[in-house]
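Peer 1: My questions concern the predicted model and sequence given below.
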Amino acid sequence: MTDETTTAEQQPATYGYYDNKQKHLNRLRRIEGQVRGLQRMVEDDAYCIDILTQTSAANKALRAVALELLDEHLKHCVAHATAHGGAEAEAKVREASEAIARLVRS
């Protein structure tokens, strides 16, 4: 027999994107559809420039999702860690900086 009560430590982590999770999923599904459309364009021998235009649109859409997730991460995860200070705060700031660097390079 298991104990049905849960403590705060047993509950799954809530990340910064939690409140907008469905919105993010919907956007990612639209992007997935864009990528499937790109595959069809290649299969159907579409004009190169048209494929490049759609590739650019898919990249822009992914970048927008990434920036929104980064913003939520900074406002929630990093802010929470810095409020508590210590090694966790330093790690979260470093992690965010590395994520920003990856986005800038992409």
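Peer 2: Looks like it came in fine. Numbers count the residues shown, from 1 in each chain.
Peer 1: hey, let's count contacts and neighbours off CA atoms from now on
Peer 2: Fine.
Peer 1: Return the residues in contact with His73.
Peer 2: With contacts defined as Cα atoms under 8 Å, 6 or more residues apart in numbering, His73 is in contact with 15-17, 96.
Peer 1: structure B:
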Amino acid sequence: MSTDDDTPAVPFAVPSDVPGAPEASAEVPAAGAAENEPAGPHGYDENRAAHLARLKRIEGQVRGIAKMIEDDRYCIDVLTQVSAATSALQSVALGLLEDHMAHCVVAAAREGGEEQEVKLREVSDAIARLVRSGR
């Protein structure tokens, strides 16, 4: 499945126990996805297990937040948990950014040329998105 705005779509399995979730997996556009994703190992390969474990914990936090709302918990308590989940996601994002810079950007800088410029622009754009989302 693709989107109308030509943004590449990535498969994303929506858990079936989430209220209103579709029965099958859905495709979610990869916001800000690079147009020409390089093949081969990515910068996060070395920390893949740690990133996945962290994301699974965050997934549990988000499910807990949904349960809090279902149980009509106090707004401030829900917001506190939303803040914690948001901070955890920001931490994962910074780890991925660090991995990308240490692997992909450094490799491109060693090669020089156009690839160096592309990687620097990509990382600059990624940092800008993270800064905007942290407001």
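Peer 2: It's in. For clarity, every value in this text was computed on a predicted model and none was experimentally measured.
Peer 1: hang on, the earlier thing: keep only those of the contacts of His73 of structure 1 that are in helices.
Peer 2: Counting by DSSP state H, the contacts of His73 of structure 1 place Ala96 in helices.
Peer 1: Would you mind giving the contacts of His73 of structure 1 as TSV with distance to Val78 of structure 1 and neighbour count added?
Peer 2: Output for the contacts of His73 of structure 1, formatted as TSV (distance: Cα to Cα, whole Å; neighbours: other Cα atoms under 10 Å):
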residue	distance to Val78 of structure 1	neighbour count
Tyr15	10	13
Gly16	9	18
Tyr17	13	19
Ala96	8	18
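Peer 1: Can you tell me which of the contacts of His73 of structure 1 is closest to Val65 of structure 1?
Peer 2: For the contacts of His73 of structure 1, the residue nearest Val65 of structure 1 by Cα to Cα is Tyr17; the value is 10.6 Å.
Peer 1: and Leu120 of structure 2, what pairs with it in structure 1?
Peer 2: Residue pairing (TM-score structural alignment): Leu120 of structure 2 is matched to Val93 of structure 1.
Peer 1: what's the average distance of the one helix or strand its match maps to to structure 2?
Peer 2: If you go by DSSP states H and E, Val93 of structure 1 is part of helix 86-105. Its aligned residues in structure 2 lie a mean 0.4 Å from helix 86-105 of structure 1 after superposition (mean Cα distance after the TM-score superposition for structure 1).
Peer 1: residues in contact with the residue nearest to the spatial centre of structure 2?
Peer 2: Nearest to the geometric centre of structure 2 sits Ala93, at 6.4 Å (Cα atoms, centre = their mean). Counting by Cα under 8 Å, 6+ apart, Ala93 of structure 2 touches Leu130.
Peer 1: Brilliant, that's me finished.
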